[in-house]
Structure formats: structure tokens, C-alpha cells
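Visitor: give the three-dimensional model of this entry:
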Amino acid sequence: MSVNSEPEDSTPVTWFVDEAGDPTLFGKGGKVVAATEGCSRFFIAGKLECRDVDALTADLERLRKDVVADPFFKDVPSLDPARKRTAVHFHAKDDPPEVRFMVYKLLALHDLRFVAVVRDKLRLVDYALQRRGIDPTYRYDPTGHELYDELTQHLFSRLHGWSDHKIVFAQRGHKPRTKAFVDAIAQEGDGFTRDFGLSKPKPTEVLCSVPKDHAGLQAVDYYLWALQRFYERGEARYLNFVWPQTLEVLDLDVEPTRKGKKSARQTGIFNKEHPLTLESRAGVGRMDREI
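Guide: Take a look at the predicted model:
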């Protein structure tokens, strides 16, 4: 666990939480499908701190209305209200490149801070196969809830302030998992108290919702998309753009490369002191094959 040393004020904040990638490891017959066509290699959870939700909401809504009304985007499929995509809310994967550029430029103007936790699913495959060899009854949870809860615990073990805070997390599947989410945070809070003798502030409210109802969920999706492009494709330009607003990326599957003074490659922690670049994380991931 890590305690952030930068000064904090007492302004109430809202953390918006979402994920990128899919949790799938195995297909039919137990075949490994992680990192194959149509299945991500990495699973990422991220949270975005926002100190002025109203301002962010107003700006994103204004931009969305401008885009919908702009004749340049006439007949663009994602702008068709019937498809319920860009015309309803921003989503980096679905938005046209021109819209994506405008959203990133807008987000850079706001007081936002991003934190993420990353897992390499091929490492999870190794773990699942080894565990099954020891215990034949073991089965990896195909819903991904177990993996998501693990990353949530890590995500909220990274203490980045003592302000009063509210948490809005994106709904997974058809049923809200608010209790499981709260339990994961509480479990990590108990661990923090045990290890450091300090009590972390508890959230004043925890909500499960969908992006169309919260601009912050649309925003965190954009930061996660940038990080996902880096990990899955070795494409750094989007991550480079949001890096000034990124507090930390915790990579759980980075292996040490040398002894002596600890580097990001040894701790798995990438931040302002140890930026996440193609070079600093070289040697791991699909990016090795595509650069």
C-alpha cells in the first residue's frame, strides 16, 4: 500500500469508477482465449477524482449538444439517437475520432485526477491452471466479479487524500453489485488501519449507475480507454496526453528487472516520479509484438 505525499485540501470530491477490457480467460472446453482476437489481454480498473462535478457535467453536455447539431457529423452512425451512443453519452470506443479529440481537450481543462490498477490476464491464466492442478474443484469465476473486486481493493488501497468523498461506480452486467463494491472497499480500509494505524475516511455515499446519467463515468471511460490502448496496442499518444492528470498506475504483474534502488519496474507503481512509457514497461504485454 502507498500513502500519497502530495498536499490535499478538504474539498469534497467524487470518485468515478469503471473498468476496461474483459475478464474472460477461458472459452469452450477450457481453451485459453485471453489475448486472442476479440478478447483483451489486460483487465483494468480505474477511478477518476472530480472536484466540480457540475462544471464537468455542464461542459460535456454542451459539447455533446454541439456535436449532435453540427452538420459535419450528419449521417455518422454513432450520432444517430436511435443507436443510443454518442448522441446520448460519450464513450471513447464508439465516438468518432474528431469527437474523441474534442472530449480529451475538454477534459484537460478540468481538475481531474486518475488512478488505475492493471492485471495481465495471461498471468491469471497461469495462476488458474496451477491452482486447478492442486485443487481439481477450482473454477475461475467467468463473471469477472472476483477479479473486479480484487482490483477494487487495490484501487482503494491507494490513499490519495483525506477529503470527504462520494463514489459512483459503473454498473457491471444487469444487476447492481453495490454491497459487494462497498464490502471490497471496507475490506481494504480494514487492512489499511491494521498496517498503518490510521483510519481512512469512509465514503459519504456509494452509487451504482450508468454513464448516460453521470458525466464523470463518461470521463473515466476516456482515461481508461487511453490506458487500454497503451497496454493492448502499445499506442502511447493518448496516455501521454492524460498523463499530467494521472496520479498513479499500479501494474500488478510487472516483474523486477534489477536489484538496488527500486524502480517502477520493480514496484509496479508508475507515477510522476516513474512515468509509464513503452520503455519503462518494456518486455511485457502485447505491445512487444506490435511496436
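Visitor: can we go C-alpha only for contacts and neighbour counts from here?
Guide: OK.
Visitor: ranges for the strands of the protein?
Guide: Secondary structure of the chain, counting by DSSP state E: strands at 2-3, 13-20, 42-50, 112-120, 158-159, 165-170, 205-209, 246-251, 269-270.
Visitor: and the first one, how far from the chain's centre?
Guide: On the basis of CA atoms, centre = their mean, to the nearest Å, strand 2-3 is displaced by 19 Å from the centre of the chain it belongs to.
Visitor: list the contacts of it.
Guide: With CA atoms under 8 Å, 6 or more residues apart in numbering as the test, strand 2-3 has contacts from 157-160.
Visitor: cutoff 6 Å now
Guide: 158-159 (CA atoms under 6 Å, 6 or more residues apart in numbering).
Visitor: just the third one next, same as before
Guide: Defining contact as CA under 6 Å, 6+ apart, one finds that strand 42-50 is touched by 13-22, 112-121, 220.
Visitor: before we move on, back to that, now render the strands of the chain as a markdown table, adding mean neighbour count and distance to residue 196.
Guide: Compiled in a markdown table, the strands of the chain are given as follows (neighbours: other CA atoms under 10 Å; distance: least, CA to CA, whole Å):
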| stretch | mean neighbour count | distance to residue 196 |
| --- | --- | --- |
| strand 2-3 | 11 | 10 |
| strand 13-20 | 24 | 23 |
| strand 42-50 | 25 | 23 |
| strand 112-120 | 23 | 21 |
| strand 158-159 | 18 | 12 |
| strand 165-170 | 21 | 21 |
| strand 205-209 | 16 | 24 |
| strand 246-251 | 22 | 20 |
| strand 269-270 | 21 | 19 |
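Visitor: would you mind giving the ones you listed as a markdown table with distance to residue 60 added?
Guide: Output for the strands of the chain, formatted as a markdown table (distance: least, CA to CA, whole Å):
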| stretch | distance to residue 60 |
| --- | --- |
| strand 2-3 | 32 |
| strand 13-20 | 15 |
| strand 42-50 | 13 |
| strand 112-120 | 14 |
| strand 158-159 | 28 |
| strand 165-170 | 17 |
| strand 205-209 | 18 |
| strand 246-251 | 20 |
| strand 269-270 | 29 |
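Visitor: please generate a structure for the following sequence too, so the two can be compared:
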Amino acid sequence: MGDTTFYGRGKELILGREGVSATFGIGIVKFGRPLHEIRSEIVALQQQVECDTLLNTIPSVAKRVQRDGFFFHACKDSDDVRSIFLHYLRELDCEAEFVIARKNPSRFTRKHNGKDDEFYADILSHLIKRRLKRPQRMILNIAERGSSTRARILDQALEKAVGRASKRWESDELKGEVVFNVQTPSREPLLAVPDYLGWAIQRVFERGQTRYYDYLQDRIRLVVDLYDASRYQGSRNYYDRRNPLTTKNKIDPQIT
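Guide: From the prediction side, this is the model:
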């Protein structure tokens, strides 16, 4: 959700401009039913949109149909297309966790060496670190994102996650195994689920709009506002069903 962009041509800071997000986040979704069943249901919905003569003439739909076939994409879908998937998602047996990072140029330079890939790897590491203690093999379908999802960067994220987990648990307690499977939304329908949930969360942080988040709140188990230092005490930067996001969570771009 969002983008990792800070600078434009000539290293000009463009954070806060139209089309450049003030936050970047990554989420993980756990499904309560067999994946093949959910995948088939989403494919059926996609085909429904493709065959609907009221919807398949919408430019954003027609463009995807002509390329690789229609797939849901929250920020590009029109309201009427979006409502189809929102209604489905509200009833879907799943739960999601998201880590949200406020984009601050000073932190980006100091902590991530001014590199988008390192920024991405660091955020991803926070998402998976707690899962390394569970004795399970996790196959994570990762949405392709240019150079940020190359094997080297994903390995870096896992290494960071192990390092962070090791500060909390002994090394021999970290029994979780992580396998990354990089996919494109046109080929993996399940990616529409975190895409839509992340979009709903981003609307809160970027616009102060809670409508979609409220509608999907039962599907969102946890949101971590990673860099909200003002709320670190008592883990108040952790948002769940007892401490939901509100319009007060809207932030302004941190351009210093």
C-alpha cells in the first residue's frame, strides 16, 4: 500500500505531492479456508466484471481485460467495481496484519541509506519477525514491486527479521521457515485481498477517511503505525478491534 517514492528527477523531494503517498505499508493475510476455494471465488468475480457490459466498458477495466485479463486493483477500480469485491471481502474468512511506515526523508537517509529497496526490506522484516518463533513453514505470496522484491532484497528482509527476533527469543526457539513466492496480481487473485485491505487502511492515514476501514474492520486484526514515536508507550501505536483507527490517524507528509 502506498509507494516507496521520496524523490523525483534530480533528487528533488516530491513527498506530499499529488500521487506520492505519505506512508508505505505491507500486510500479510491468513485465510481460514483452502486457498484454492478462495482463489476460484475471486476468479469468478473477475469474470463477472469482464462479462458485465455496464462494467467492462469502463476504461480501467477494459485496459486490464485487453492485457492479461481483468483483476481487482483497489486504487484503480471504479466505485461500482470496487463495491463488488468489498462486499465479498467483508464476508471472507480471513484476518490481516499491516505494518505502516510514515515516510520521513531524514529517517530514509539515515536508516535506509536513501534506498527504496532497503526501506522495503526493513518494513517487511517487521511484519514477519514475530512469526519466526512458530514452528511452521510459511509460503508468502509477495506482490511483485520492481527491484524491491528481488531475491536479494527479500533475503535481506528475512535476515533483518531474524536479527530482530533474536533480541527477543533464543536462536534455537526460532523455528519458523519463510519461503517467498513473488507473484503478479494478474496471475495470483489472492493478492487482491491484502491490496484492498491495505487500500482501506491507507485511506485513513492519507485522507482521514474511515468508511472503508470501518466496513472491513473485522478482517483487519492489527495495524502497527511503526514510526509513531508519540504512541510507543503502552504500545498505543498498535491498532486492533479494541483500539481502532479513527480520523485522528490522518497524518501529514514528514518532509523534514
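Visitor: still on that earlier bit, what's the closest of the strands of structure 1 to residue 216 of structure 1?
Guide: In terms of CA to CA, the element of the strands of structure 1 nearest to residue 216 of structure 1 is strand 13-20, at 5.7 Å.
Visitor: okay, the angle between the closest one and strand 165-170?
Guide: Angle of strand 13-20 of structure 1 versus strand 165-170, following axes from the mean of the first three to the mean of the last three CA atoms, to 10 degrees, is 20 degrees.
Visitor: helices along structure 1, start to end?
Guide: For structure 1, the helices defined by DSSP state H cover 53-69, 97-107, 121-134, 145-155, 178-196, 215-233, 237-242, 264-267, 287-290.
Visitor: now the last one: buried residues?
Guide: Neighbour-count burial for helix 287-290 of structure 1, with 16 or more other CA atoms under 10 Å as criterion, is recorded at residue 287.
Visitor: same question for the first one.
Guide: When burial is assessed from 16+ other CA under 10 Å, helix 53-69 of structure 1 yields the following buried residues: 53, 56-57, 60-61, 63-64, 67-68.
Visitor: same question for the fifth one.
Guide: Of all the residues in helix 178-196 of structure 1, those buried under the rule 16+ other CA under 10 Å are 178, 181-182, 184-186, 188-189, 191-192.
Visitor: and which of those is nearest to residue 139 of structure 1?
Guide: For the buried residues of helix 178-196 of structure 1, the nearest to residue 139 of structure 1 is residue 184 (21.0 Å; CA to CA).
Visitor: my read is that the closest one contacts residue 153, right?
Guide: Yes. In this structure residue 184 of structure 1 lies within contact range of residue 153 using CA atoms under 6 Å: 5.5 Å.
Visitor: if I pick the counterpart of residue 144 of structure 2 in structure 1, what's in contact with it?
Guide: Using TM-score structural alignment, the equivalent of residue 144 of structure 2 in structure 1 is residue 171. Counting by CA under 6 Å, 6+ apart, residue 171 of structure 1 makes contact with 208-209.
Visitor: how about a cut-off of 10 Å?
Guide: If you count contacts by CA atoms under 10 Å, 6 or more residues apart in numbering, residue 171 of structure 1 has them with 17-19, 177-178, 207-211.
Visitor: excluding chain neighbours, what is closest to residue 139 of structure 2?
Guide: Sequence neighbours aside, residue 179 is the residue nearest to residue 139 of structure 2 in space, at 4.7 Å (criterion: CA to CA, 6 or more residues apart in numbering).
Visitor: and stretch 233-252 of structure 2, which residues are buried?
Guide: By 16+ other CA under 10 Å, the buried positions in stretch 233-252 of structure 2 come out as 237-240, 244-246, 249-250.
Visitor: which residue is nearest the centroid of structure 1?
Guide: The centroid of structure 1 falls nearest to residue 46 when counting by CA atoms, centre = their mean (2.4 Å).
Visitor: quick one: that residue from residue 129 of structure 1, how far?
Guide: For residue 46 of structure 1, the distance to residue 129 of structure 1 (CA to CA, to the nearest Å) stands at 27 Å.
Visitor: how about residue 233 of structure 1?
Guide: In terms of CA to CA, residue 233 of structure 1 sits 26 Å off from residue 129 of structure 1.
Visitor: could you do residue 225 of structure 1 as well?
Guide: Separation of residue 225 of structure 1 from residue 129 of structure 1 (CA to CA) stands at 29 Å.
Visitor: more crowded one of those two?
Guide: Taking other CA atoms under 10 Å, residue 225 of structure 1 and residue 129 do not tie; residue 225 has more neighbours (21 against 15).
Visitor: ok now do the more buried one, which residues does it touch?
Guide: Each residue near residue 225 of structure 1 by CA under 10 Å, 6+ apart is listed here: 19-21, 44, 91-93, 219, 231, 238-239.
Visitor: residue contacts, residue 170 of structure 1?
Guide: The contact partners of residue 170 of structure 1, taken as CA under 10 Å, 6+ apart, are 16-19, 176-177, 207-211, 214, 217-218, 220-221.
Visitor: and stretch 56-68 of structure 1, which stretch of structure 2?
Guide: Counting by TM-score structural alignment, stretch 56-68 of structure 1 sits on residues 38-50 of structure 2.
Visitor: and the matching stretch against structure 1, how far off on average?
Guide: On superposition with structure 1, the mean distance recorded for stretch 38-50 of structure 2 (mean CA distance after the TM-score superposition for structure 1) is 1.1 Å.
Visitor: can you give me how far that stretch is from the chain middle?
Guide: 21 Å.
Visitor: cool, and stretch 57-65 of structure 2?
Guide: 24 Å.
Visitor: in that stretch, what counts as buried?
Guide: 61, 64-65.
Visitor: dump the residues you listed into JSON lines; add distance to residue 233 of structure 2 as well.
Guide: Shown next, in JSON lines, are the buried residues of stretch 57-65 of structure 2 (distance: CA to CA, whole Å):
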{"residue": "61", "distance to residue 233 of structure 2": "45"}
{"residue": "64", "distance to residue 233 of structure 2": "46"}
{"residue": "65", "distance to residue 233 of structure 2": "49"}
